[in-house]
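Undergrad: please work out how this folds:
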Amino acid sequence: MTIKLIQADITKLKVDAIVNAANASLLGGGGVDGAIHKAAGKELLEACKKFNGCKTGLVKITPGFLLKAKHIIHAVGPIYELHPVDIAEKLLISAYWESLQLADTVECQSIAFPNISTGVYGFPKERAAELAIHTVISFQKSNPKNINHIIFCCFEDENFRIYQKLLNV
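TA: Alright, predicted model coming up:
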């Protein structure tokens, strides 16, 4: 299994699944969530309405619609200030783990993650990156059946530099 770091627009990636850092309504928002909804087209909003939201730390899946990605996995990360630190960390780990598990279940070979909860949700960027990397490595050790390529896709410079440092690349 390979782990790759790139700085790019996640909506442009041709992978089996991209992860959307979604809010609990799943109806679109700012940041990467808004960008994914805009790029995927109106059908994404209609598909997401059928879920009636998603709890923090959990995920839902839709087709990629107008994106090059086959699937969009909508992961709801925690709003940092609403939880004690240990709970916020467990919820963020869950968002990554559940995304990986769902992608593997639907036979995805490649998955790309944005930075979950580090924008307006206020999760400290370096700690979020540490948890994301640790969760991916733990998942790798669980012997997934299908996933063999994981991408951390950073949009902004600061997150990219943090991942470079932590991944030694």
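Undergrad: alpha carbons only for contacts and neighbour counts from here, please
TA: OK.
Undergrad: which residues does residue 74 contact?
TA: Neighbouring residues of residue 74 by C-alpha atoms under 8 Å, 6 or more residues apart in numbering: 19-22, 26, 59-62, 99.
Undergrad: go again using 7 Å as the cut-off
TA: Contact analysis of residue 74 by C-alpha atoms under 7 Å, 6 or more residues apart in numbering lists 19-22, 59-61.
Undergrad: what do you get for residue 27?
TA: Contacts for residue 27 were tallied using C-alpha under 7 Å, 6+ apart; they are 45, 48-49.
Undergrad: if I look at it, how far off is residue 93?
TA: Residue 27 sits 22 Å away from residue 93, going by C-alpha to C-alpha, to the nearest Å.
Undergrad: next: residue 168.
TA: Separation of residue 168 from residue 93 (C-alpha to C-alpha) stands at 21 Å.
Undergrad: got it, and residue 72?
TA: 18 Å.
Undergrad: which of these two has more neighbours?
TA: residue 72 (26 against 22; other C-alpha atoms under 10 Å).
Undergrad: pretty sure the more buried one sits in a strand.
TA: Yes - under DSSP: H, G, I helix; E, B strand; the rest coil, residue 72 falls within a strand.
Undergrad: so it touches residue 64, yeah?
TA: Yes - using C-alpha atoms under 7 Å, residue 72 is in contact with residue 64, at 5.3 Å.
Undergrad: overlap in contacts of the two?
TA: Overlap of the contact sets of residue 72 and residue 64 (by C-alpha under 7 Å, 6+ apart) is empty.
Undergrad: what residue in this structure is the furthest from its centre?
TA: What lies farthest from the middle of the chain is residue 84; by C-alpha atoms, centre = their mean that is 21.7 Å.
Undergrad: to compare against the first, here's another:
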Amino acid sequence: MERFSIIVGDITQSDAEAIVNAANTSLLGGSGVDGAIHRAAGPALLSECRGLGGCETGKAKLTHGYNLRARYVLHTPGPVWQGGGLGEPALLASCYRSCLTLAAEHGIRSVDFPSISTGIYGYPLPLAATVALKAIMDFLAEHDLPERVRMVCHTEAAAEVYRQTWNLWYAGDRDDRMR
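TA: All right, here's what the predicted structure looks like:
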């Protein structure tokens, strides 16, 4: 799909109009992607986040990007993996949909996502990739904005899981496969 791609990179260096922060519910920074985004954006991001009153798992809130190349940050707390029987897939899908909806409402044309909940929250990467890609592709099929969405994976191994999952579900034929 022309509007969606999978890349390897550092999301804090993204040139997208908005990047997604795999946040915790306090929105006050943490480890992994969350800590990296807060460090790169600078103290003004933390100050703005303090005024937001946190965020529920599966929802999203928008802030400015401050020292980031991205103009905005979409913060979304993902679910902690507890075996999959406590609504984790629905909550994870809601993270992606909430971010994309918020982006569309604000006229944001490009969004870069990390792999939400697959770090310290322990969501198995192959399962998370299936949920993430279905939520993203379903949204893009029904909305004009954002015009470009990328999954920004921290490692080539993670990107390969996302590519294989995309190819399994969305590649019409061999020529459509992501490599």
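Undergrad: quick TM-score on the pair, please.
TA: Superposed pair, TM-score by TM-score structural alignment, normalised by the length of structure 1: 0.95. Supporting alignment: 167 aligned residues with a C-alpha RMSD of 1.3 Å.
Undergrad: follow-up on the earlier one: what's the farthest-apart pair in the contacts of residue 74 of structure 1?
TA: 21 and 61 (12.3 Å; C-alpha to C-alpha).
Undergrad: who has more neighbours, the two?
TA: A side-by-side neighbour count of residue 21 of structure 1 and residue 61, using other C-alpha under 10 Å, places residue 21 first with 29 against 21.
Undergrad: doesn't the more buried one lie inside a helix?
TA: No - assigned with three-state DSSP, residue 21 of structure 1 falls outside any helix and is strand.
Undergrad: tell me the spacing between it and residue 10 of structure 1.
TA: Distance from residue 21 of structure 1 to residue 10 of structure 1, counting by C-alpha to C-alpha: 11 Å.
Undergrad: and residue 120 of structure 1, by the same measure?
TA: Distance, residue 120 of structure 1 to residue 10 of structure 1, using C-alpha to C-alpha: 18 Å.
Undergrad: to which residue of structure 1 is residue 165 of structure 2 aligned?
TA: Alignment note: residue 165 of structure 2 maps to residue 166 in structure 1; criterion TM-score structural alignment.
Undergrad: check which helices and strands the helix or strand hosting its match sits against.
TA: Assessed by DSSP states H and E, residue 166 of structure 1 sits inside helix 157-167. With contacts defined as 3 or more C-alpha pairs under 7 Å, 6 or more residues apart in numbering; DSSP states H and E, the packing partners of helix 157-167 of structure 1 are helix 125-141.
Undergrad: following the helix it packs on, which helix or strand comes up?
TA: Next along the chain after helix 125-141 of structure 1, taking DSSP H and E as the criterion, comes strand 149-154.
Undergrad: give me the mean deviation of that following strand from structure 2.
TA: Its matched residues in structure 2 lie on average 0.3 Å from strand 149-154 of structure 1 after superposition (mean C-alpha distance after the TM-score superposition for structure 1).
Undergrad: list the contacts for residue 119 of structure 1?
TA: Here residue 119 of structure 1 is in contact with no residue (C-alpha under 7 Å, 6+ apart).
Undergrad: give me the distance between it and residue 132 of structure 1.
TA: Distance from residue 119 of structure 1 to residue 132 of structure 1, by C-alpha to C-alpha: 15 Å.
Undergrad: what does residue 17 of structure 1 give?
TA: Distance, residue 17 of structure 1 to residue 132 of structure 1, by C-alpha to C-alpha: 17 Å.
Undergrad: so between the two, which is more surrounded?
TA: Set residue 17 of structure 1 next to residue 132 and count neighbours by other C-alpha under 10 Å: residue 17 wins out with 31 against 23.
Undergrad: can you confirm residue 44 of structure 2 is in a helix?
TA: Yes - under three-state DSSP, residue 44 of structure 2 falls within a helix.
Undergrad: what number of residues lie near it?
TA: Neighbour number of residue 44 of structure 2 under other C-alpha under 10 Å is 14.
Undergrad: count the neighbours of the closest residue to it other than its chain neighbours for me.
TA: Spatial nearest neighbour of residue 44 of structure 2, chain neighbours left out: residue 66 (6.8 Å); criterion: C-alpha to C-alpha, 6 or more residues apart in numbering. By the criterion of other C-alpha under 10 Å, residue 66 of structure 2 has 17 neighbours.
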